[in-house]
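**Q** model this:
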Amino acid sequence: MIKHIVQPGDTVYALSNRYGISPNRLIIENELTNPDTLAIGETLLIVYPKQTYIVREGDTLLSIADAHGVSWLNLLRNNPNIADREELIIGEEIVINFEDEKNYSISVNGYAFPYISMDVLRKTLPFLTYLTIIGYQILSNGSIDNIDDVEIIQLARDYGVASIMEIFTFTVEESIENNAFHTILHDTALQDILIRNILTTLRSKGYYGASIDTPYILPDDKYLYVEFIENLTRQLNREGFLLIATLLPSTFEVATGITYMGTDYAGIGRATNNVIYNLSYDWSNPFELTKDALSFQTITQAIANASTLVPPEKLLLGVTSIGYSLILPYIPGTTVTTFINHTNAVNLAREFGIAIQFNETNQVSYLHYSEGDLEYMVLFKDVNSMAAYPDIIRKYNLSGISFWNIMYYFPRTWLLFHSQFDINKVLPPI
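**A** Sure, this is the predicted structure:
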């Protein structure tokens, strides 16, 4: 696999000749929506097929997979352009496998809201182990909100992806001292009600398990929370369900190494089946400074620390696929961060005729431009920003990776991980 940073004068056809790969494969694997105009500084991935097949009359995805001894899901990973259509085209080239060797298996989780585009979901599911669906809010009486998630649970099941019910307890509108979960932790009867409601939803909707997300625990609730997680894990496991605890350290925690007193990493790691150490943006707090503002060395140290407290075989590294746009100057507690995806960031670079730059210290791509009398900074995740994570996963022997979120399709990131890792499946595809 080769990573290429687009330079002035680069074209798809020039790069095709330079790297000895067909222009069509370059367009497909990088999903170039405007191949005639590449953005300066844009990162492309070059991968070389080891075996290909030309579609003939009567061929289907399953027949090609069977004939070559591979799974149909692997064909979808290698050929994402066929994931959202029903029929193959006679004469088109199908990649059976790539040259890159894989010697490590990972679990991959992706967060999605129920209103995700079905086309985006179909293209993404082959790359996932778990689909975590957002979300069920816990109320102070032990009840949980209901959401319309049946359709995407069934679609995930068709692709052998295990759906995870995300449960969250705190919203930015609540005060920390009075959040609903604090009340529940001090009332075992309410805990019993909550666990019954979780189990009822898991059974009735066909979930594989649950993920509980509690960004902040009061210091006095530290051990009560671990006891609750132990109890919840025990009751879910008894009925064959998985429990994942999501830890969402603040930017302050990651930057200083000071963990909030209410978070018992080791206790939570012992109590639950898996832990997602989520180094993404705090979606409930638009005023928090993005972790992309921290040095990558700081991020790596936080991961190293977490891997000593939580068994690495249980730990999934949580990263963001979302970019952020800021109006400068940045004022803590005042400046609102807005979201931007990779495709829109690249289109923005084209529109304003500016080069995408890369901050080596932070390992993040960015745009810096002005419009009218406003100055903007756009920090975003492209494959250049993601390139260091496979090595981190291997270095710390982590269980896998979790993406916040998968509401848009990011083919280069999926190619980056698919070319280096086998992706675990806990369910057989239908």
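**Q** Going by C-alpha atoms from here, please, whenever you check contacts or count neighbours.
**A** Noted.
**Q** can you give me the helices in the stretch 1-150 of the chain?
**A** 12-19, 23-30, 61-68, 72-78, 118-124, 150-158 (DSSP state H, counting those that start in this stretch).
**Q** looking at those helices, which is closest to Ala293?
**A** Closest approach to Ala293 among those (C-alpha to C-alpha): helix 23-30, 26.7 Å.
**Q** Here is the second sequence; please produce its structure so I can put it next to the first one:
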Amino acid sequence: MQIHIVQNGDSIWQIAQQYRTAMNQIVLLNELTNPDVLVVGQSLVIPEPGHDYVIQPGDTLWQVAQMFGVTVQELAVANNITDPSLIFVGQMLINPYITHTVQAGEYIWGIAQRYGISAERIIAVNDIGQPGLIFPGQTLRIPVSAKPFTEVNAYITQVDNQGAPGVMRLGRYLTYLSPFMYSVRDDGTLTELPDQPVLEAAKANNVAPLMVVTNFTGGEFNSDLAAAVLRSSEVQEALISNLLTTMREKGYAGVNFDFEYVYPEDRRNYNNFLRRVVAGLHSEGFLVTTALAPKENADQKGLLYEAHDYQAHGEIADFVILMTYEWGWAGGEPWAIAPINEVRNVLDYAITVIPRDKIVMGMPLYGRDWNIPWVEGTTASTLSPKEAVQLAAEYGAAIQYNETYQSPFFRYTDESGQRHEVWFEDARSVQAKYNTVKEYGLRGVSYWALGTPFPQNWPMLQSNFRIRKF
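**A** Coordinates of the predicted model:
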């Protein structure tokens, strides 16, 4: 798969001709509402003929397998499909093999060296009785190079019947699903969450759900509520008991604590609480994970940061999710949501105190639209990457790309004369993030949040990694 950046004069027909693929494959994969309208600077993901196939209306997994010359089982395994009937229009399937036509003078060993796999694997896949018995013009199936495994978590705020279809559609890309949220009360009880629809969808896709527990109440994270829990062993015991009851009843695989704006004096209390939770939950096979604010050093000041002890959480929890987004927050000045240079600053500190295989890097699936010149006290609107491109098309704005932040942006003027600045994510920006995950050797990524259309993310993820299932 490749990324194409739209230039002046480009059309879908021309782009399809350039990459020798079908127009509808590009249209479906990028979910282009109007293929006749492209935006200069827009990124498009381009499927590679013979290797990538985008599901069209009426397709079955058996038909695609026949097209690739593989079995349904081989195709399902290569694409993390639990149920062969769970395929969706617009999703990309990857052929587990490429073809090689034997040339005069070639031998199995040399072909294996060329593709970076063992000669034995080629022999087995092609049912070659004697390794020397290949001949010019013969077609061999070559297993595609193995991509690294990664774990993928996604938070989801639509946990009822509205959210379930998205989980069904995207579940094969996920290791974990984190329905947001259960709020703890000051007596250790938990609020209710109508999460059964998304839990059932997760189960159908072999996705492990994590129970998100927060100190969120009254529309905000509450420091006093966190203190009430973290300073009372009785409340903690009640909370652990209620956690176990809920996880057993609903089939959760573990818990994700998202305690934010915790008082600095409760830093040690939070660590001790996590130790108590681990003692209570590990014995029953449940995971214990946490979400941490993006810190660049151990002593970073601010209520959001000080109680989050990276080293302790890295020692205690099974893994931690670093919330490496929201630099461009709704109440602040226009900026990239997750500028890669800032993300790397956080990771540079994190890897010094947390094992790399316990670090999950946060990624945003959204963008923001600010009024400019920015005025303190104003709030940006949140939009999906797909909506951002549609907005640029509507106002005839060219999309630019900031190389330092590795993020696309554009400016436009609305009908009232108000100027705007939009920052969002595209195929290029997520590729930069996936490159970072591989470079730093991290456990995986965590998305905030499902429900905002970002069709380019999923083929990019699939092209970079194999998704580990829990």
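**Q** tm score of chain vs chain?
**A** With the length set by TM-score structural alignment, normalised by the length of structure 1, the two chains reach a TM-score of 0.86; 410 aligned residues with a C-alpha RMSD of 3.2 Å.
**Q** mind putting the helices of the stretch 1-150 of structure 1 in JSON lines, distance to Asp220 of structure 1 included?
**A** Formatted as JSON lines, the helices of the stretch 1-150 of structure 1 follow (distance: least, C-alpha to C-alpha, whole Å):
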{"stretch": "helix 12-19", "distance to Asp220 of structure 1": "59"}
{"stretch": "helix 23-30", "distance to Asp220 of structure 1": "50"}
{"stretch": "helix 61-68", "distance to Asp220 of structure 1": "56"}
{"stretch": "helix 72-78", "distance to Asp220 of structure 1": "47"}
{"stretch": "helix 118-124", "distance to Asp220 of structure 1": "41"}
{"stretch": "helix 150-158", "distance to Asp220 of structure 1": "37"}
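**Q** And those helices: which comes nearest Val254 of structure 1?
**A** Nearest of the helices of the stretch 1-150 of structure 1 to Val254 of structure 1, taken as C-alpha to C-alpha: helix 118-124 at 29.6 Å.
**Q** Figure out how far that closest one is from the centre of its chain.
**A** Taking C-alpha atoms, centre = their mean, to the nearest Å, one finds helix 118-124 of structure 1 lying 14 Å from the centre of the chain it belongs to.
**Q** List the buried residues of it.
**A** Buried positions in helix 118-124 of structure 1, judged by neighbour count with 16 or more other C-alpha atoms under 10 Å: Val120, Leu121, Arg122, Lys123, Thr124.
**Q** and which of these is nearest Ile176 of structure 1?
**A** Leu121 (34.5 Å).
**Q** Run the angle between the longest helix seen in structure 2 and helix 196-204 for me.
**A** In structure 2, assigned by DSSP state H, the helix with the most residues is helix 233-250. Computed by axes from the mean of the first three to the mean of the last three C-alpha atoms, to 10 degrees, the angle separating helix 233-250 of structure 2 from helix 196-204 equals 60 degrees.
**Q** what's helix 233-250 of structure 2 in contact with?
**A** Helix 233-250 of structure 2 has contacts (C-alpha atoms under 8 Å, 6 or more residues apart in numbering) with 184, 186-190, 196, 199, 211, 228-230, 252-254, 273, 277, 280-281.
**Q** how about 7 Å then?
**A** Contact with helix 233-250 of structure 2 is made by Asp187, Gly188, Thr189, Val229, Val277, as judged by C-alpha atoms under 7 Å, 6 or more residues apart in numbering.
**Q** Could you measure from Val254 of structure 1 over to Ser105 of structure 1?
**A** According to C-alpha to C-alpha, to the nearest Å, Val254 of structure 1 and Ser105 of structure 1 sit 27 Å apart.
**Q** correction: Leu348 of structure 1
**A** Per C-alpha to C-alpha, Leu348 of structure 1 is found 36 Å from Ser105 of structure 1.
**Q** rewinding a little: Val254 and Ser105 of structure 1: who's more crowded?
**A** Ranked by neighbour count (other C-alpha atoms under 10 Å), Val254 of structure 1 and Ser105 place Val254 first, with 20 against 15.
**Q** what kind of secondary structure is that one in?
**A** Applying DSSP: H, G, I helix; E, B strand; the rest coil to Val254 of structure 1 yields a three-state assignment of helix.
**Q** how close does the closest residue to it other than its chain neighbours sit to Phe287 of structure 1?
**A** What sits nearest to Val254 of structure 1 in space, not counting adjacent residues and going by C-alpha to C-alpha, 6 or more residues apart in numbering, is Ala302, at 5.9 Å. Going from Ala302 of structure 1 to Phe287 of structure 1 by C-alpha to C-alpha gives 22 Å.
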